[in-house]
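[1] okay, predicted coordinates and the sequence, questions at the end:
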Amino acid sequence: MAASSLTVSRWLLAAISSLSPFGISIMVPLVPMLSMSMAHSVSELQYLFSIYVIGLAVSQPIFGFITDRIGRRTVLLSGFGVFVFSSILLMFADTLVMMILLRFLQAVGVGVGTVVARGIIRDHLPPDEALRAFALLTAAMGFTPVIAPVVGGFLAPLLGLKSVFLLLAILGAGLLLLCFHSIPKDTAPDSGTRQNVSIKGYLSVLRSRAFWGHTGAFGFLQGMVFTLMASGSVLFQEQFGLSITRFSLVWGGSALIYVLGSFLLSRLSALGSPRWQHTAAVGMLLVSLCTTALILWQGLSLELVVVPLFSSMLLSGILTPTTMYGAVNAVPQWSGSAAGLSSSVGMTMAGLFSWLGAAAYEADPALIMLCFGGAGCGFVACWWVAHHNTPSPAL
């Protein structure tokens, strides 16, 4: 593709991608209030988070298939309509079972945003611009988990739990209207194309070494973060004596460093070149191996958690956009299917590493950093698969 044909604001695409992580992160500070008001334990309320992740993982491959079959605009508007409707119903849900069901519908609806945004960027931008656009998406999605809990923690005590779901409904409706007016109608595919999407699309994607290499790399990068996310607060409080406030500062700082990495990639085109991307991948390998070796040698310490965390987040901010773009560009004509499947695999791997991190911490707190280092090594292995004898997706 020689020139940009994108008519949709990149900020709008970043916003529709970010609504999904906003919807899960805003619930974090609500757990104590829900536990008191609904007389359920904190462990039972975790289903409100896990069902959301399951909804995303299940729906996104389906949405990717449908967008390749009938176009992106209709699917996006329909999905956001489901999100708004379920958010409104959550204001009136009075049982945990009902809330879990509606949270699943929320995730199913909002999951289309990530798929459509990635597909539109791949379809309408040349590689160098697409990579910078993916960097903007990554930065926006990285900033969301920082601001969403603050918003939820402010609204819920002041205006009640219903105000949080009302805010989600308003945000969803606002983005729905913006998408309705801003995203052009798709050119309808011919009947032969529609009939062959299910065969050619997914089979081409599933057979692509580049797709699985980039998707695996993306999943392992998510795994590094989610390994610590599952038990991070407990790790910092029990092992290092940090208060929840100080942990929040550490975790928020790491998220901002992630955003910084993506922001630098969006502004400095040289960082997207194969040379610098491979250098960043080697840096991730060094972080992973050194963390593992030092933990085995010296044992667990605050420095051996914070320094690898911050280093890996900066590198992830630079590398994640390339893995995202590489996955959707592996089989260009089926970018929607690739976007949905890669996002689903990434979410699934994140969930697995979240569970693995929690299990490792219960066995031995130091093991959580070994899982972290293992995920980093897994990223490098998949990066090699994606780039060995495969043309670089960027530039």
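    Cool, the structure landed. Numbering: from 1, shown residues only.

[2] CA atoms for contacts and neighbours, from now on please.
    Noted.

[3] which of the residues in the strand or helix carrying L171 are buried?
    Take DSSP states H and E as the rule and L171 turns out to sit in helix 161-182. For helix 161-182, the buried set under the neighbour-count rule, 16 or more other Cα atoms under 10 Å, comprises 161-169, 172-173, 175-176, 179.

[4] ok, these vs S5, which is closest?
    Nearest to S5 among the buried residues of helix 161-182 is C179, at 17.1 Å by Cα to Cα.

[5] surely that closest one meets L77?
    Yes. Counting by Cα atoms under 8 Å, L77 is a contact partner of C179 at 7.3 Å.

[6] for stretch 387-395, which outside residues touch it?
    Stretch 387-395 has contacts (Cα atoms under 8 Å, 6 or more residues apart in numbering) with 127-128, 131, 210, 213, 272-274, 322, 325-326, 329-330.

[7] mind putting the residues you listed in CSV, distance to F226, secondary structure and neighbour count included?
    Listed next are the contacts of stretch 387-395 as CSV, based on distance: Cα to Cα, whole Å; DSSP: H, G, I helix; E, B strand; the rest coil; neighbours: other Cα atoms under 10 Å:
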residue, distance to F226, secondary structure, neighbour count
P127, 29, helix, 23
D128, 29, helix, 16
L131, 24, helix, 27
A210, 24, helix, 30
G213, 20, helix, 25
G272, 25, helix, 26
S273, 28, coil, 18
P274, 27, helix, 17
T322, 20, helix, 27
Y325, 21, helix, 28
G326, 22, helix, 29
N329, 26, coil, 26
A330, 26, coil, 25
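
[8] second one coming, line it up with the first:
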Amino acid sequence: MIRPCSHSFLILLAALVALGGLAVDMYLPALPTIGAEFAAAPDRMQLTMSVYLLGAAAGQIVIGPLSDRFGRRPVLICGFLLFAAASLGATSAGSVGVLIAWRLLQSFGAAVGGVLAMAIVRDCYPVQGAARTMAHLSTIIGLSPAVAPFIGGALLEIFGWRSIFAALAAAGLALAGIVAFGLGETRPAGERPANMLAQLLQSYATLLGDRRYLAYVLCVSFAFAGLFTFIAGSAYAVIDHWGVPPARFGYVFAVLPIGFMVGAQAGALFGRWLPVTALLTIGAALCCGAGFALPAAYLLDGGLVAFMLPVAAYVIGVGIILPQGIACVMADHPQIAGAAAAALGCAQLALSAGIATLAAALSDGTPLAMAVTMALAAPAALLAERIAAIGRRPLPV
């Protein structure tokens, strides 16, 4: 059995979160290829990304309270088994519509990893420790998108795009087994109401009535939405617009995990001297500056390298924001940590899907709409953080 707060425990938590990211990042290099096979336009193919996020967002609304009621472990096992089954189903898709349906079901299963990893961190660590743990966790998770596009690109070239979903199914089954035989229950002991619906409604009513909680949720969600807008459109921007071969897409995409890890580790380092709220402000301000630079970099026609420099700065800002913001979001409601994490995850994914879909719909085939969208998302994150700071009361331990 894996001991809580050990290095193995941290690696397992990272794997829980990373599975959902793998389903996005391994799939990215295959988007143009699948679109060509199914004769689907780019905006139709990007719908397979947005639907995945919306499904994960909707799934988390139920997953969080279920884990508060029945425990983290059984919900994780069921979710990963569902993810594996849907991934296998996607290998047989014969049209974009069928693939979208399997992606939706796949997202329901993947949702358990992200939301319950956050709840488990809150179960096991105090607030300041949770921020540092999330920073280290983010660094480990950052390795996933660093290698996932290379794996996806290799599988695409050697075995075809369907092999990507077969590999994801195997990963889901492996995680279900590890959780079943290696992870103990972390949910705090206490009364568990028999009426699931009443518990769900009461939990979300409590969260929706907390202005500070909602402001931190919006800060994290807008910051992530700007990042996801680039992720969703990166394959078409890098491969189609700038002409980078799919096999080399991973080299460009590596800017994201590297930047995110730099930001997360900077937050962990400076967190020894600065409070999490100050780091949150710094990260949001950095995203704003980088976001405003993105449209200028494209309009000045500096090429791919000039465009990726502010993208890297933006990602560093998000790497600072997410661990600190998640710790702030989870601080005030430890007894309903599952619901608190679920509401955050739902807002984060739903807002990201909506903003990325809007950017795709407004696109003229260039990265300009994507750049403008990212430039607008960053100030919204900073505004939300400033609202959370009004009448700031000390965060609980």
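    It's in. Because the structure is a prediction, the values reported are computed rather than measured.

[9] distance check, A14 of the second structure against P257 of the second structure.
    14 Å (Cα to Cα, to the nearest Å).

[10] now H7 of the second structure
    Distance from H7 of the second structure to P257 of the second structure, counting by Cα to Cα: 21 Å.

[11] more crowded one of those two?
    Using other Cα atoms under 10 Å, the more surrounded residue of H7 of the second structure and P257 is P257, with 24 against 11.

[12] now for the buried residues of helix 161-182 of the first structure, which pair is the farthest apart?
    The distance between the two most remote of those (Cα to Cα) is 27.9 Å, for L161 and C179.

[13] with adjacent residues omitted, what lies nearest to G23 of the first structure?
    Closest residue to G23 of the first structure apart from its sequence neighbours, by Cα to Cα, 6 or more residues apart in numbering: L168 at 7.1 Å.

[14] meant to ask about P32 of the first structure
    In space, and not counting its chain neighbours, P32 of the first structure is closest to V42: 7.3 Å by Cα to Cα, 6+ apart.

[15] got a list of what the one you found touches?
    Contacts of V42 of the first structure by Cα under 8 Å, 6+ apart are V31, P32, S35.

[16] could you rerun that using 10 Å?
    Neighbouring residues of V42 of the first structure by Cα atoms under 10 Å, 6 or more residues apart in numbering: V31, P32, L34, S35, M36.

[17] same check, this time on A86 of the second structure
    80, 99, 101-109, 165-166, 168-169.

[18] what do you get if the cut-off is 6 Å, keeping everything else the same?
    For A86 of the second structure, the contact set (Cα atoms under 6 Å, 6 or more residues apart in numbering) comprises W102, L105, Q106.

[19] separation between the aligned partner of L352 of the first structure in the second structure and I34 of the second structure?
    The alignment partner of L352 of the first structure in the second structure, by TM-score structural alignment, is G354. Per Cα to Cα, G354 of the second structure is found 22 Å from I34 of the second structure.

[20] number of nearby residues for T95 of the first structure?
    Residues near T95 of the first structure, counting by other Cα under 10 Å, number 10.

[21] how about it: what's its closest non-neighbour residue?
    Excluding its sequence neighbours, the residue lying closest to T95 of the first structure (Cα to Cα, 6+ apart) is M38, at 7.4 Å.

[22] does R194 of the first structure touch R69 like I think?
    Yes. Counting by Cα atoms under 6 Å, R69 is a contact partner of R194 of the first structure at 5.3 Å.

[23] neighbour count winner among the two?
    R69 (23 against 15).

[24] which residues sit in contact with that one?
    Taking Cα under 6 Å, 6+ apart as the test, what R69 of the first structure contacts is R194.

[25] element containing it?
    Using DSSP H and E, the secondary-structure element containing R69 of the first structure is helix 47-70.

[26] just the buried residues of that helix, please?
    Residues 47-49, 51-70 are the ones in helix 47-70 of the first structure that count as buried (16+ other Cα under 10 Å).

[27] what is the burial count for A339 of the first structure?
    Neighbour tally, A339 of the first structure, other Cα under 10 Å: 30.

[28] ok, it touching V115?
    Yes. Using Cα under 6 Å, A339 of the first structure makes contact with V115 at a distance of 5.3 Å.

[29] for these two, list the residues in contact with both.
    If you check A339 of the first structure and V115 against Cα under 6 Å, 6+ apart, no residue is contacted by both.

[30] tell me which element M141 of the first structure is part of?
    Counting by DSSP H and E, M141 of the first structure is found in helix 127-159.

[31] average offset between that helix and the second structure?
    Aligned to the second structure and superposed, helix 127-159 of the first structure gives a mean residue distance of 2.1 Å (mean Cα distance after the TM-score superposition for the first structure).

[32] what sits against whatever residue of the second structure lines up with T323 of the first structure?
    Alignment note (TM-score structural alignment): T323 of the first structure maps to G325 of the second structure. Counting by Cα under 6 Å, 6+ apart, G325 of the second structure touches V220.

[33] same check on A135 of the second structure?
    Shown in contact with A135 of the second structure (Cα under 6 Å, 6+ apart): A264, A268, P323.

[34] gap between the residue found closest to Q46 of the second structure once you drop the neighbours it is linked to in the chain and A57 of the second structure?
    Closest residue in space to Q46 of the second structure, ignoring its immediate chain neighbours: A232 at 6.8 Å, by Cα to Cα, 6+ apart. Note on A232 of the second structure: its distance to A57 of the second structure, by Cα to Cα, is 16 Å.
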